[in-house]
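Asker: have a look at this fold, sequence not included:
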């Protein structure tokens, strides 16, 4: 372990932020990572528990006590080797993962947990700076060809693992750039896209081929899903040209709010709003970009996507930003003896909230109100929960001003047309049906076709996508070769 008495001597140290007035002027990342000596102290706080609950709390099962100890001892080179052994892209998770590992930290029973995420962030940034992250091309080629549909974290993780196993991997992405929801769902101020770009270069050097602007199957009519595809390829063609196909697209079908006035101009899905700003940051010129400048913005949905809309609206120069959450306001402090080591239910305040936002809890939207075809306000009502049912509170209806409404209520399923194009069975939530069994896992009902990530499990975290991509890669490798040396 690090230092035997480290958890008694040192306190948790949070990563810093640049001042609000400075960061609102740019779309650059504003988190100030730990310095070398600060990361060492955080590593010293790790107790190397007999049962390291953090490992199980982490979906990719990062070997957390080991890299904490290595950072404490100053062995950064081996720390990145340990980290990369379970996680292909720690620069993604070190920035945007909510860190369930920290909720599971034994110190979190009655103290502040070890800053695991900040240590991971420090390790990978140091590794890139030192030039330790290099291509790992296979020693031999298998002659097998694999198509990966979708270039989000699940698709990228699977593609990298399969290429390193010696297969010829082609990644198909419907949008104009690689990255999936990492590219067009996460604002640049949370994760700059240069992190994706340098991984793409590494993977190309390892033999992965990327094809952008290619839609597999057909997009449903009237779909609001972001799509800049220039060509299409049929499911039949992929099954003919490749020895295996992995479906790894994101859960992009946004949950709608079918109340009166939904058709008014100025009411948009978050995934119409956020990708446009990412394209502008990338240097693209857009006509009729959805902007929040000088507007009263209401974001419906209290999760991470809603928070991203808040941060982007503030950078646009919104006059006011209000975020709605249907559920009651959570407690500021969780009941640790009841919830540990599981993810706790408590109030979470993001950096975007701190930049300026009014948060409304236990509130529902009954109607969008407008003039001349454009939204001008929302008719709302307070709600409460009785006997497991949501009921309106009498006498609480009010009208709130809004010039722009962003729907960020989560995602219901992947784009169904891709699943249907292959004839893959769906589960009762509209996801591709495939189990995670060790033998035959991630296989669908269609021969040679596998599914992983959001495509299989529905909307989830980046770290879960990486896990499923890695496990699916092993399943595909086993299917092609009869055995696999890739990690589970």
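Answerer: Structure's in. What do you need? Everything numeric in this text was worked out from a predicted model, so none of it was measured.

Asker: contacts, neighbours, all on C-alpha from now
Answerer: Noted.

Asker: okay, which residue of the chain is out on the far edge from center?
Answerer: Computed with C-alpha atoms, centre = their mean, the residue of the chain farthest from its C-alpha average is residue 395, at 39.2 Å.

Asker: any idea how far residue 380 is from it?
Answerer: Distance, residue 395 to residue 380, using C-alpha to C-alpha, to the nearest Å: 11 Å.

Asker: and for residue 474?
Answerer: Residue 474 is 49 Å from residue 380, by C-alpha to C-alpha.

Asker: neighbour count: these two, which is higher?
Answerer: Higher neighbour count among residue 474 and residue 380: residue 474, with 25 against 17, using other C-alpha atoms under 10 Å.

Asker: the more buried one: what secondary structure?
Answerer: Three-state call for residue 474 (DSSP: H, G, I helix; E, B strand; the rest coil): helix.

Asker: hmm, residue 482 and it touching each other?
Answerer: No - between residue 474 and residue 482 there is no contact under C-alpha atoms under 8 Å: 10.8 Å.

Asker: A strand includes residue 384, no?
Answerer: Yes - using three-state DSSP, the assignment for residue 384 is a strand.

Asker: okay, pairing it with this:
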């Protein structure tokens, strides 16, 4: 603990973001860097608690509390305070393969369980983490580290999202020959196409790390859709083990009248083609575009926010975000105590941008969709909603109940469904004869990651369901460890 009185002397401070009115005119990342002196002061706020909850990585009330990859946060906070950036980077990489990803897109459950946060604003852990790894890249400290010896074992990793990349990195580090199969045209999975460029830069951040993995010996094959143009059973013959990291890409639909109208899309479809257009020469070339349209985003969460931010950059006429849940309180409620994740109201970047352009937070709470209306050409033209309340049914479960007379119509020429995901697509599970759990995810215990098929492992959202990038990295590392143990009889992977 470098400065025992740091948490008393320094207030919580975050980097200044680019102004919303400026950043919506481009697709560049919107965070500014913080100068080193201020970063070191923020690191000094870490108290080196006797029981540091920030790196516990537990589920409490169904939500992450503490860092799921168990970053040793107090240690690298102390190193940053002392100006020992290289040592801080080494300590960070011990537990997290990709801190430049989590430092940008993780919601920071570590900060939600920071002990200082019991009665003060928590330590800016996410900002410091991102600063450490960015400095590592800038200083040239992050270099390829190919394994000194190869085991002769071959492993196929299916899917190149955060779980797949983490599994590939760890298995390659153990000396196995790793091939990553990705069905899209670029590797990165969710990191490439599920998160917009202004939140996670593809060329400067994602592709940089993928190139490093390639230099370390990992092979990537794109446009390889296992179960379609790649036969799943042949992979079992060609490889000594398979790690499935396909994600939970089966989107939740909204089966109401008018769902088949043109102009209604799943959020991930919209985000994918938008990012592809940005990378291929310009956002204006996106086949799904919001320019001049009234946009309705159905669903909250990060994906809904990303749709709002993308729509504003496209030049939408208006944007409204519908949420079925109630508006969160400004402070922790009595039934949401520390160290649970704080379910409090906040404006994320997309809502900030919409408010700057249109004058108000675009979210409407306790609202659900009744039907979609059409124009004469079969395009969506309106969204009819109704207000709801949450009441207990005869089983004691909270269910939405419509408020009589609360119907409302919103004009809409583009509707984006961002209501979460139901699990992995089932084609691959059937091809490999994999067992599924009651939620349709691949059945494999956390910690073991073994499926019912010998030599086939599962990790990330395809195993646990829709979750955080940091949980995916946790699972990718864990599956790599157990896969290595299966191949070699023992393992030294953490």
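Answerer: Cool, got the structure. Treat the numbers as computed from the prediction; the structure is a model and nothing was measured.

Asker: TM-score for these two?
Answerer: Superposed pair, TM-score by TM-score structural alignment, normalised by the length of the first structure: 0.95. Supporting alignment: 471 aligned residues with a C-alpha RMSD of 1.2 Å.

Asker: so what corresponds to the residue farthest from the centre of the first structure in the second structure?
Answerer: Here residue 395 of the first structure is matched to residue 405 in the second structure, going by TM-score structural alignment.

Asker: how is that match assigned, secondary-structure-wise?
Answerer: State at residue 405 of the second structure, reduced to three classes by three-state DSSP: coil.

Asker: same check, this time on residue 401 of the second structure
Answerer: Residue 401 of the second structure - assigned by three-state DSSP - is strand.

Asker: which ones are touching the nearest residue to residue 28 of the first structure once chain neighbours are set aside?
Answerer: Using C-alpha to C-alpha, 6 or more residues apart in numbering and skipping the chain neighbours, the partner closest in space to residue 28 of the first structure is residue 189 (4.7 Å). For residue 189 of the first structure, the contacting residues are 26, 27, 28, 29, 30, by C-alpha atoms under 8 Å, 6 or more residues apart in numbering.

Asker: and residue 417 of the second structure, what's its match in the first structure?
Answerer: Matched by TM-score structural alignment, residue 417 of the second structure corresponds to residue 407 in the first structure.

Asker: cool, residue 138 of the second structure as well?
Answerer: In the first structure, residue 138 of the second structure lines up with residue 129, judged by TM-score structural alignment.

Asker: and the aligned residue in the second structure for residue 154 of the first structure, how many neighbours?
Answerer: Counting by TM-score structural alignment, residue 154 of the first structure corresponds to residue 163 in the second structure. Residues lying near residue 163 of the second structure (other C-alpha under 10 Å) number 36.

Asker: packing partners for whichever strand or helix holds residue 163 of the second structure?
Answerer: Residue 163 of the second structure is located in helix 162-173, with elements delineated by DSSP states H and E. If you count contacts as 3 or more C-alpha pairs under 8 Å, 6 or more residues apart in numbering; DSSP states H and E, helix 162-173 of the second structure packs onto strand 154-158, strand 177-181, strand 241-244, helix 469-488.

Asker: contacts for the longest one?
Answerer: Meaning helix 469-488 of the second structure. Under C-alpha under 8 Å, 6+ apart, the answer for helix 469-488 of the second structure is 67-69, 96-97, 102, 105-106, 153, 162-168, 170-171, 174, 240-241, 243, 245, 446-450, 455, 457-461, 490-494.

Asker: after superposition, how close is it to the first structure?
Answerer: Mean deviation of helix 469-488 of the second structure relative to the first structure after superposition (mean C-alpha distance after the TM-score superposition for the first structure): 0.4 Å.

Asker: what is the corresponding segment of the first structure for that helix?
Answerer: Using TM-score structural alignment, the residues of the first structure aligned to helix 469-488 of the second structure are 462-481.

Asker: for that stretch, buried residues please.
Answerer: By neighbour count on 16 or more other C-alpha atoms under 10 Å, the buried set for stretch 462-481 of the first structure is 462-480.

Asker: again, but for stretch 238-246 of the first structure
Answerer: Buried residues in stretch 238-246 of the first structure, defined by neighbour count with 16+ other C-alpha under 10 Å: 238, 239, 242, 243, 244, 245, 246.
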